[in-house]
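>>> Sharing a model that was predicted from the sequence below.
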Amino acid sequence: FEGEKFKHVEKINSGKDTHWYEITYSPVFGVDNNIIGIVYNSYDITHQKKNEEALIEVSANVSLTAKIAKIANFVWYAKGDFFYWSDDFYRFFGLEPYEREISIETFNDFLLPENYDIVKNNFHKVRKEKTVSDFEFKFRKKNGEIGYARSVASPLLDNKGEIEKIIVLLQDVTNIKLNEEKLKEYSQILENENKAKDKYFSIIAHDLRSPFTGLIGLTEVLSTNLDYLSQDEIKEITTELHKSAKNIYNLLNSLLEWSRIQRGKIKYQKVEIPLLFLVEKVLDIFTNNIEMKKIKIIKSIDPDLIIFSDSYVLELVLRNLISNAVKFVDIEGIIEISSEVKDSFVYVSVKDNGMGIPENETGNIFKIDKMFTRKGTAGESGNGLGLLLCKEHLERIGGNIYLKSVENKGSIFTFCVPK
């Protein structure tokens, strides 16, 4: 005790209730300055203590909520023009508390250049208009990761209506933004797939109807006039029937294959493929057509070149490209097939000096919703799906296909696959 006033807080449990008391002890001195007694005062501070405990609990909950919501804050004080950064504000940018000096320059170091003006203009707006500003910006963390932040800047005014300080809350909305971007991407994919599906049914409705119309017309002629037709006329009609049936079959096959690609039903298998052997195998298919048109074939392919890829896809692509080249060159035309290895990819080109493709149609060659078809130099027909199938298959095995064409001068189709 030593003659000095002191106090302490005592917690008393009485049954179900708990009470806190602040107890004060004060000495009483006599004429000779000796202590002759002690004055004891007790104050019930239960309500105050309960408020303090509640405040501590609320603060803890607020801190936890801010942590879960990834919210940080800093304060700008008008008087003195200085900043206060919370520990979470440092962590927001991947820093440890007080790792860097508190300054506007440090803050700007974490902003992407294109976002400087966004942050600056909104902060100035708060200072000038004394209103709350809610905005978003991109930032870069200490480790280089790019994030998205939502910021709410709120001014606090003094009794004269002047800004005393501005409190800025930052929320990391990176995951929200990335999910929004994925949602947009998926929506676009879904929209494209719906368009493709609509085109798919449009092809079935239109392109299948045309050959069937011819097929029905020819069979009707046969069924009603067979007794009056000569052998030559019957042969001509049956030849056309065969062509129509073959066109329908090829179209159906192409549509079914495209559908299987879209639904991921095709399994690809890589094997070693001697490119020159495969090219010659495909050329053999078109021997009659090549001889009829007296086409000159030039092969500029390394005989030792081996490609590790899907043989079905490569044969399909070569068959389509060589078929088109044969179809669209004139008598005594030239077709050159060449290869090149570059950056771990094999590039194969099929070049012809045939009809070429109009410039306004080159962008539609690989689209299902804008297919380009026309007759060959000898009246050969096609359904326009072949090149689309080539592109779809190639992309799924890590390759691609490109086109260069000048109308009336020829075309160069180049496809690439990983070596």
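Noted; the coordinates are in hand.
>>> only C-alpha atoms for contact and neighbour calcs from this point on.
Fine.
>>> Please give the element, helix or strand, for the residue most central in space within the chain.
With distances taken as Cα atoms, centre = their mean, residue 185 lies nearest the centre of the chain, 5.2 Å away. Counting by DSSP states H and E, the element that carries residue 185 is helix 174-206.
>>> so what secondary structure elements neighbour that helix?
Packed against helix 174-206 by the contact rule (3 or more Cα pairs under 8 Å, 6 or more residues apart in numbering; DSSP states H and E) you find strand 146-157.
>>> Could you look up the next helix or strand downstream of the strand it packs on?
Using DSSP H and E, the helix or strand that follows strand 146-157 towards the C-terminus is strand 163-172.
>>> List the contacts of that next one.
The contact list for strand 163-172 (Cα atoms under 8 Å, 6 or more residues apart in numbering) reads 69-79, 89, 92, 127, 130, 147-158.
>>> can you rerun that using 7 Å?
With contacts defined as Cα atoms under 7 Å, 6 or more residues apart in numbering, strand 163-172 is touched by 69-78, 148-158.
>>> And stretch 278-296, by the same measure?
Against stretch 278-296 from outside (Cα under 7 Å, 6+ apart): 315, 318, 319, 326, 330, 331, 332, 333, 334, 335.
>>> Okay, one more to line up with it:
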Amino acid sequence: MEKKYSYQELKNQVAELEKQNQILRLALNNQPEKKIEEKLVIEQHFFKTLMDNIPDYIYFKDKESRFIKSNKAQAKNFGLKDPKEMIGKTDFDFFTKERAQEAFKDEQNIIRTGCPIISKEEKEIWIDGSTSWSSTTKIILNDHKGEVIGTFGLSRNISKQKDAEEKLLKLNEELKEINTAKDKLFSIIGHDLRGPSNNIIGLSTQLLENIDVFDKEEIKMFLVFINSAAQNTTVLLENLLNWANTQTGKIVFNPQKVCFSKITQEVILLKNSIAESKNISLNQTSADKIEVLADKNMLKVILRNLISNAIKFTNSGGKIEVTAIAKKKEVEITVSDNGVGINEDMLKKLFKSNTKSTTLGTAKEIGTGLGLLLCKEFIEKHGGKIWVESTTGKGSDFKFTLPNAVN
């Protein structure tokens, strides 16, 4: 078993090391004693100047990882006024047990193997809970006889560098998201928006060219198609604007107590003409007393998109119903239809920005999948969740929750 040194013995050991160093220098330099002493004084002055002024942390430890010498910067880093206060202390006096144990393990491995640690980046967790980063080099320490007596190290504070790296990584991630958003935006503008716009142009051109030939019913049919295409284009443009604003953080979230049935009725009135053009019934069965804590504009966007999707994937003669059930802390809302339903593969892709999760509607309506992404973002901003229950050929139930305003 290795001998345990007392505090005084450690100080004596340091003094003995310095004495032996002087003897060694005298032996190597066969010069007059006075001249040797002068050289030693100069060298000691240089060493002291280095130790006192270098901003990096320099320290020497014994074989039990106790400090036997350190410079001023190291003492100051540990919250001490004098480097002598370091003598006899260990990392366990300053860092958390886990951090100190890691340093101890590294130093014992150096003593055992002789292998140094070079520029190791270490996260330091102090006893008070604060953290810092350092780049550390540790090497085995031998006396003048070549005997291993411990380790010595040089550390540099790199906390600012690590903070800058983390900020840069975060910025890179944000730039990737912005580029992804930009690419998706251009894709929608270049492809999905062009389709309904071309439909409006094509149908209106046919109508203008044959206005004197078509009878009243034919003209009405064309106008219904044009109106439907125009409304779908408007929804797409609104979604694009809302989505762009969410990506740049420009949408203000203002939750307040609102009557759910009143908001739903407003959206149904807006969407009723499109539903009627496909001979689809659109109704709500929500109690007038149900109130939710929600941003009114966001709630309208959510309902508009879910109802528009239901209309898109419901055949002529179908029905769509909006219901709300008040629970203790939340209100569960369902937009249900008896349309074509969603297959299992497509269900997995819903609400994901990196996959194409849209198909043509029952009347060849074009979609982007952007509306569902908006719904998810807005619902989650309220602290709610959204999910889908669907059976192919029987219809879909889009369900989401919002905070109950009663609580």
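Received it, and whenever you're ready, just let me know what you need. Values in this document were obtained by computation on a predicted structure and should not be read as measured data.
>>> so how much does the helix holding residue 185 of structure 1 differ from structure 2 once superposed?
Compared with structure 2 after the fit, helix 174-206 of structure 1 shows a mean deviation of 1.5 Å (mean Cα distance after the TM-score superposition for structure 1).
>>> just the angle between that helix and strand 146-157, please?
Put simply, helix 174-206 of structure 1 runs at 130 degrees to strand 146-157, going by axes from the mean of the first three to the mean of the last three Cα atoms, to 10 degrees.
>>> List only buried entries from the contacts of stretch 278-296 of structure 1.
Taking 16 or more other Cα atoms under 10 Å as the criterion, what is buried in the contacts of stretch 278-296 of structure 1 is 315, 318, 319, 326, 330, 331, 333, 334, 335.
>>> Just give the closest residue to the fourth one, not the sequence neighbours.
Excluding the flanking residues, the one nearest residue 326 of structure 1 by Cα to Cα, 6 or more residues apart in numbering is residue 290, at 6.7 Å.
>>> Count the neighbours of that neighbour for me.
Using other Cα atoms under 10 Å, residue 290 of structure 1 has 22 other residues around it.
>>> which SSE is it in?
Assigned by DSSP H and E, residue 290 of structure 1 belongs to helix 287-292.
>>> still on that earlier bit, now which residue in structure 2 aligns to the residue nearest to the centre of structure 1?
Taking TM-score structural alignment, residue 185 of structure 1 has residue 170 as its aligned residue in structure 2.
>>> residues contacting its match?
Contact analysis of residue 170 of structure 2 by Cα under 7 Å, 6+ apart lists nothing.
>>> Next one: it from residue 124 of structure 2, what distance?
Taking Cα to Cα, to the nearest Å as the measure, residue 170 of structure 2 falls 22 Å from residue 124 of structure 2.
>>> Same question for residue 225 of structure 2.
Look at residue 225 of structure 2 and residue 124 of structure 2: by Cα to Cα, they are 67 Å apart.
>>> before we move on, what about residue 319 of structure 2?
Here the criterion is Cα to Cα. By it, residue 319 of structure 2 lies 63 Å from residue 124 of structure 2.
>>> Touching stretch 366-379 of structure 1 from outside, list them.
Stretch 366-379 of structure 1 has contacts (Cα under 7 Å, 6+ apart) with 196, 199, 327-330, 361, 364-365, 381-384, 387-388, 391.
>>> Next: stretch 76-85 of structure 1.
For stretch 76-85 of structure 1, contacts defined as Cα under 7 Å, 6+ apart pick out 73, 74, 75, 102, 163, 164, 165, 166, 167.
>>> Now the terminal residues of it, how far apart.
Note: stretch 76-85 of structure 1 ends 9 Å apart using Cα to Cα.
>>> Could you check how far that stretch is from the centre of its chain?
Centre-to-centre, stretch 76-85 of structure 1 and its host chain are 41 Å apart (Cα atoms, centre = their mean, to the nearest Å).
>>> does residue 126 of structure 1 really touch residue 120, like I thought?
No: contact criterion Cα atoms under 7 Å: residue 126 of structure 1 and residue 120 do not qualify, at 10.2 Å.
>>> Looking only at neighbour counts, state which of those two leads.
Between residue 126 of structure 1 and residue 120, counted using other Cα under 10 Å, the more crowded position is residue 126 (18 against 11).
>>> Could you confirm the more buried one falls within a helix?
Yes: assessed by DSSP: H, G, I helix; E, B strand; the rest coil, residue 126 of structure 1 belongs to a helix.
>>> what residues are up against it?
Here residue 126 of structure 1 is in contact with 132, 133, 155 (Cα under 7 Å, 6+ apart).
>>> could you measure it against residue 367 of structure 1, distance?
Distance from residue 126 of structure 1 to residue 367 of structure 1, by Cα to Cα: 51 Å.
>>> Also residue 328 of structure 1?
As judged by Cα to Cα, residue 328 of structure 1 and residue 367 of structure 1 stand 20 Å apart.
>>> Residue 413 of structure 1 touches residue 349, doesn't it?
Yes: Residue 413 of structure 1 lies in contact with residue 349 (Cα under 7 Å); the separation is 5.6 Å.
>>> Can you get me a residue count around residue 263 of structure 1?
As a burial measure, residue 263 of structure 1 scores 9 neighbours (other Cα under 10 Å).
>>> I am finished for the moment; much appreciated.
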